[in-house]
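Visitor: Below is the sequence, then the predicted model.
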Amino acid sequence: MKTYSIGLVPGPVSVPEEFRRAYLEDYGSADLEEEFFRLCEENSELLRLVLKTGNTVTIQSGEAMSVLWGALKSCLLPGDRLLAVSNGIFGRGFGEMAEMTGAVARIVEAPDGEFPDEELIRQAAEEFRPHLITAVHCETPGGMLNPVAGLGKIARSVDALLCVDYVASAGGADVRTDEWGIDIGLLGSQKVLSLLPDLSMAAVSPRAWEVIEQVNYAGYDALLPWRDGIKNRYLPYTHNWHAVSALRLSLRRLIGEGLEASFERHEKTARYCRQRLSAMGIGLYPKREELCSPTVTAAMMPEGWTWKELDKALRGRGMAVGGSYGALAGKVFRIGHMGSQADLELVKRGMDVLEEMLASK
């Protein structure tokens, strides 16, 4: 398979060699070794710092979608109501997934490039009286960083839980789980953490654990077994020791850099990317600057190009970016500058290639 010298896809991102080396080590059985359980405890503490929470943090095997499914199935019974706050395929997807579990969903949808007005969300919550409100902090297909900080108060006003997907933002943008009233915060390993797509994590509040215990979902992706699994030294399946070791390396590096320094690095790189695109006459999908994500930029297709043409031409020059999904497929291309790719020199090289290529057509 061909590799690219300028990798700017929006995830899975480039995995540093130091993290990859963790997969070459020999470990014992994660079911039996005290060393593994201590590793999990350390990672949970580090994740609490990153996510700014005192809640329980679970670490499961599986790509991030597994914990999205697990959270919904762990919190909802057939007939329960879910209010999905949406401005893209993943926000809307929460509602669609909930319906597949037998729940009743309502979606509050934003116009293109925007986020739903908070008062409209409040009105929908008061009318619909959901058991669970969901939102996506970074809607990667549209390059949007969404203002979710006010949703916790809305959720509590109608006695609902708040579940937020911050898979593509945590570590690269400020996430305040407790301050924002997030009952279930969802994270994946392949974005800012710059790992393989093999771990999913959840920060779960005491309120959420009460509901999860009542629902008592018992599938492979269930959250309940992880509430006390590490403490009791008894897990529902054999865990991925290699991935959990790599996670410690990633979290230690992030904490060592400093969260504020990481946020600044991501924002500086993203701002440079947007400025270069603007100079090329390429528009952005988000309608407002404050909605632009620091981890991924969604740019409109340049005039006279199709996505297939652009992708082929860039790859021919050693550069890989991402297309988009759903209604944005073929209309938007995405530049991933998160984690290991939040590198100003890397993005500069990418923008130079893009500019040269557009000028040559």
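Guide: Yep, that arrived.
Visitor: contacts and neighbour counts: CA atoms only from here.
Guide: OK.
Visitor: Off-centre distance for the lengthiest helix in the chain?
Guide: In the chain, taking DSSP state H as the definition, the longest helix is helix 259-279. In terms of CA atoms, centre = their mean, to the nearest Å, the centre of helix 259-279 is found 18 Å from the chain centre.
Visitor: Check stretch 93-104 too.
Guide: 19 Å.
Visitor: what's the answer for stretch 347-361, then?
Guide: 28 Å.
Visitor: picking that back up, helices or strands next to the very next helix or strand once past the longest helix of the chain in the packing?
Guide: Next along the chain after helix 259-279, taking DSSP states H and E as the criterion, comes strand 296-300. For strand 296-300, the packing partners by 3 or more CA pairs under 8 Å, 6 or more residues apart in numbering; DSSP states H and E come out as helix 259-279, strand 332-336.
Visitor: Provide the contact partners of strand 296-300 at residue level.
Guide: Applying CA atoms under 8 Å, 6 or more residues apart in numbering, the set of residues contacting strand 296-300 from outside is 10, 140-144, 270, 273-274, 277, 282-286, 331-338.
Visitor: Of the residues you listed, just the buried ones, ChimeraX syntax please.
Guide: To isolate in ChimeraX the members of the contacts of strand 296-300 that are buried, counting by 16 or more other CA atoms under 10 Å, one can use:
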select :10,140,141,142,143,144,270,273,274,277,282,283,284,285,286,331,332,333,334,335,336,337,338
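Visitor: Put this next to the first one:
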Amino acid sequence: MRRYEDLAPSQRCIMTPGPVEVDPRVLRALSMPVLGQFDPEFTGIMNETMGMLRELFATGNRWAYPVDGTSRSGLEAAMISLIRPGDRVLVPIYGRFGHLLHEIAERCGAEVSVMHRPWGTVFDPEEIIAEIRRVRPQLVAMVHGETSTGRMQPLEGIGEVCRELDALLVVDAVATIGGVPVKTDEWKLDVVIGGTQKCLSVPSGMSPLTYNERAEARILARKRVERGIRSDDDAFGEDIVYVRSNYFDLGMLQDYWSEKRLNHHTEMTSMLYGLREGLRLALEEGLEARYARHRLHERALAEGLEAMGLRLYGDPACKLPVVACAEIPEGVDGEAVRSMLLDRFGVEIASSFGPLKGRIWRIGTMGYSCRENNVLRVLGALEAALLRQGFAASPGAAVQAALDVYERV
């Protein structure tokens, strides 16, 4: 019989746009004893988690809970539960994850209208508002922070028009929640989906979301419309709900998270511990202080990259504060640099997708990874790797520029 060694993953400095390093206190919470999913002690933890999520999302919504699965599970749950075949859906696209929303909407049977902006830019909200008035969609789906391009879309004013025209506004805030303000109620966002593995520094595996009464009414109306009676194979004549997914049906999930505790699935007990601890730490730090921390380390990283002689990619006016995109210099093998960073320095940064593949590196400053020693480490390691590639970086300039930022605080 083959003998397997004890699991011993390497220690990494993870500076990607997700996943990021997990806070040790979250790892400790993940190791706590498992409780039964209907144990009153555990349902109390569920209720606490919902309360903390409301604070994080800046909302008074009744519904704020996690969907079990990676961030995409929350996106699919929202769209599957809200979109009926034939609904008009508008998707503004300015990077890879807008294309994902487009695909999910099409799989739901929607008539999808799309808008495009060149990668590295975002929309003027008035452009989106004008298209909403033209298309008259039942639902608008858009990305708040696009990690593929390092850009952030302004959302102010869009929700107001969606309310006026009775359209739901669904926002992917996977990359921004916990690192950048997400003002659910103030911006009139109907559904907001977050992720755990980015600015919350919790392992991937849950997708927190929140939705308001407008979205809930659409979910419950859909259930009434799609309710039917089983035919000859139904001995009891029970009602059933024809929704494309049982697992991602928000109408069923909210019953599970309500006081009814209607059984839907076996809850990911340990992951919920981790999410609760990640939320507790975010609220203990204070959301405004947390956002300021992310801005500080973003500035130090960006100034260090520029002092190294690298060009930052994209329109600086709409930069996503938790991801820096640096153009790969001509003549430099971007993947060789990434390999050297990982193999020699234990530092991981990311490449990109589609039209940006091989053109930029993406460096995240998110959650627990977003700290001074990590920023200085990635700058020093990247400078060394570039020098080995023959790039004419000024030795020490990047780290000194970042130190200047920190000393000005």
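Guide: Sure thing, it's come through. This structure is a prediction, so every number in the text was calculated from the model and none was measured.
Visitor: one step back: where in structure 2 does the longest helix of structure 1 align, residue-wise?
Guide: Aligning helix 259-279 of structure 1 against structure 2 (TM-score structural alignment) gives residues 287-307.
Visitor: Would you mind getting the average deviation of the matching stretch from structure 1?
Guide: Stretch 287-307 of structure 2, aligned to structure 1 and superposed, deviates on average by 0.7 Å (mean CA distance after the TM-score superposition for structure 1).
Visitor: Flag every buried residue along that stretch.
Guide: 287, 290-291, 293-305, 307.
Visitor: before we move on, what about stretch 246-261 of structure 2?
Guide: 246, 248-254, 256-257.
Visitor: Within the helices and strands, which one has the aligned partner of residue 214 of structure 1 in structure 2?
Guide: Counting by TM-score structural alignment, residue 214 of structure 1 corresponds to residue 221 in structure 2. If you go by DSSP H and E, residue 221 of structure 2 is part of helix 213-225.
Visitor: Could you do residue 83 of structure 1 as well?
Guide: With DSSP H and E as the criterion, the answer for residue 83 of structure 1 is strand 81-86.
Visitor: Can you check which part of structure 2 that strand sits on?
Guide: Taking TM-score structural alignment, strand 81-86 of structure 1 hits residues 88-93 over in structure 2.
Visitor: ok, the residue nearest to residue 226 of structure 1 when sequence neighbours are not counted to residue 339 of structure 1 distance?
Guide: Once flanking residues are discounted, residue 226 of structure 1 sits nearest to residue 58: 6.1 Å by CA to CA, 6 or more residues apart in numbering. Residue 58 of structure 1 is 21 Å from residue 339 of structure 1, where distance means CA to CA, to the nearest Å.
Visitor: ok, back up a step: got TSV for the buried residues of stretch 246-261 of structure 2, with secondary structure and distance to residue 355 of structure 2 too?
Guide: TSV is the format used below for the buried residues of stretch 246-261 of structure 2 (DSSP: H, G, I helix; E, B strand; the rest coil; distance: CA to CA, whole Å):
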residue	secondary structure	distance to residue 355 of structure 2
246	coil	36
248	coil	32
249	coil	35
250	helix	35
251	helix	38
252	helix	40
253	helix	38
254	helix	39
256	helix	42
257	helix	41
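Visitor: so can I have TSV of those residues showing distance to residue 122 of structure 2?
Guide: Formatted as TSV, those follow (distance: CA to CA, whole Å):
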residue	distance to residue 122 of structure 2
246	35
248	30
249	32
250	30
251	33
252	36
253	34
254	34
256	38
257	36
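Visitor: Helices of the stretch 1-150 of structure 1, start to end?
Guide: 17-21, 34-51, 64-75, 89-100, 118-128 (DSSP state H, counting those that start in this stretch).
Visitor: Residue 182 of structure 1 is nearest to which of those helices?
Guide: Closest of these to residue 182 of structure 1 is helix 34-51, at 10.4 Å (criterion: CA to CA).
Visitor: and for that closest one, what span of structure 2 is it aligned with?
Guide: Under the criterion TM-score structural alignment, helix 34-51 of structure 1 matches residues 40-57.
Visitor: can you tell me which residues contact the residue nearest the centre of structure 1?
Guide: The centroid of structure 1 falls nearest to residue 167 when counting by CA atoms, centre = their mean (1.5 Å). By CA under 8 Å, 6+ apart, the contact list for residue 167 of structure 1 reads 64, 138, 186-189, 191.
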